[in-house]
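sequence unavailable; structure follows:
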């Protein structure tokens, strides 16, 4: 089982290594989605170290090959954004299931990962909620500062409030302990007041 898991992670990372988008982290260049997958796995290991196998697999491939479905291939409005997101859920689930089948996982594991990647029963299913918490924590910890440079304060407050609504109480408590910049702390304070 351990070997299968490691092989799946290697194959997820190999697929994401084709990402043409790059990001520098601690002086090293990474394909963007490889770095995202690593951050997701690391955050899960701290936040919920005894997570199920399906969650551990889903966090690593949550954005698998995302660049293949660019945002601008859909209308640049709210409806286009939501349609893009729903399409991505199915796209990621399909990509992940192909890799998991190749590795030799049974249908129960594959279906569990697909269920999670499609964000089914958010707020009702503990595993889907755990995945969503990790997504939100990784966003707040690693992407919020750069994100905040692109938008008005009003828009950022709205984004933080929407992110916060998706999270569990445990996720909220963990998020409040993240090492935010002074600007980010101020924005969070305004969004959560």
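Good, I have the coordinates. Owing to the predicted nature of the structure, the values given are computational and were not obtained by experimental measurement.

please count neighbours and contacts with C-alpha atoms only from this point.
Fine.

and the contacts of the strand or helix carrying residue 156?
Here residue 156, judged by DSSP states H and E, is contained in helix 153-166. By Cα atoms under 8 Å, 6 or more residues apart in numbering, the surrounding residues in contact with helix 153-166 are 123, 132-133, 136, 148, 172, 187-188, 190-192.

including distance to residue 44, could those residues go into a markdown table?
A markdown table is the format used below for the contacts of helix 153-166 (distance: Cα to Cα, whole Å):
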| residue | distance to residue 44 |
| --- | --- |
| 123 | 18 |
| 132 | 11 |
| 133 | 9 |
| 136 | 11 |
| 148 | 24 |
| 172 | 15 |
| 187 | 25 |
| 188 | 22 |
| 190 | 27 |
| 191 | 25 |
| 192 | 24 |
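
give me the subset of those residues lying in helices.
Among these, the ones falling in helices (DSSP state H) are 132-133, 136, 148, 172, 187-188, 190-192.

considering those residues, which possesses the most neighbours?
Neighbour counts for the ones in helices among the contacts of helix 153-166 peak at residue 133, which has 26 neighbours (criterion: other Cα atoms under 10 Å).

alright, now check it against this:
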């Protein structure tokens, strides 16, 4: 019989499989959010191989059912963007909490997963910082090259500076190991030197 941790991971991945957005990875088609969750787990293992169950579940649950609330459902302004992000993380935390409880986690343990998904106490919670590092690493590894083609250089450099500022020294170390195109590397170098 599967442990509650294994059941919760499976429940989270089942939710990811509902993503209608498909990507091709190593010749196989897979829902984008499942691909994203796999990347999050990969970077968590690099960052902190002895991570707690709560952190492993929170990392895996980062984008739970995100596609159901598109960015376009909020005003296309900076406040609209932050409102959208807040609504997403609260909803994702609630779904993760429910999955964990349904798999046998008690209120405190499920609540801890939800708190990490919401990134509560970012400055004081070491696990929360690890989760933030992992999300930034996945952005740099998996989303940055597409993102940088869609925006002007100044905006990209600004985003890179903000991303770098959110990360710990360990996050920086791992970020500098990511294989990037020459253009992307140049933008990162520019952001870090200015």
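Now that the structure is in, tell me what you want to look at. Please read all numbers here as calculations on a predicted model, not as lab measurements.

quick revisit: quick check: the farthest pair among the contacts of helix 153-166 of the first structure?
123 and 148 (26.6 Å; Cα to Cα).

quick one on the thing from earlier: closest to residue 112 of the first structure among the ones in helices among the contacts of helix 153-166 of the first structure?
Ranked by distance to residue 112 of the first structure (Cα to Cα), those are led by residue 132 at 14.9 Å.

so who does that closest one touch?
119, 122, 166-167.

again, only using 7 Å
Residues near residue 132 of the first structure by Cα atoms under 7 Å, 6 or more residues apart in numbering: residue 167.

any idea what residue 43 of the first structure aligns with in the second structure?
Aligning on TM-score structural alignment places residue 43 of the first structure opposite residue 43 in the second structure.

spatially nearest residue to its match (excluding sequence neighbours)?
Leaving out its chain neighbours, the residue that sits closest to residue 43 of the second structure by Cα to Cα, 6 or more residues apart in numbering is residue 134, at 5.8 Å.

could you do residue 11 of the second structure as well?
Once flanking residues are discounted, residue 11 of the second structure sits nearest to residue 99: 6.4 Å by Cα to Cα, 6+ apart.

now do the helix or strand encompassing residue 89 of the first structure: which elements does it pack against?
Residue 89 of the first structure belongs to helix 78-103 when assigned by DSSP H and E. Judged by 3 or more Cα pairs under 7 Å, 6 or more residues apart in numbering; DSSP states H and E, the packing partners of helix 78-103 of the first structure are helix 2-16, helix 107-117.

output the contacting helices and strands for the helix or strand following the longest one.
This means helix 2-16 of the first structure. Sequence-wise, the next helix or strand downstream of helix 2-16 of the first structure (DSSP H and E) is strand 22-25. Secondary-structure packing of strand 22-25 of the first structure (3+ Cα pairs under 7 Å, 6+ apart): strand 28-31.

other SSEs contacting the next helix or strand after the strand it packs on?
Helices and strands here follow DSSP H and E; after strand 28-31 of the first structure, the next one along the chain is helix 32-47. Packed against helix 32-47 of the first structure by the contact rule (3+ Cα pairs under 7 Å, 6+ apart) you find helix 2-16, helix 53-60, helix 126-138.

thank you, goodbye.
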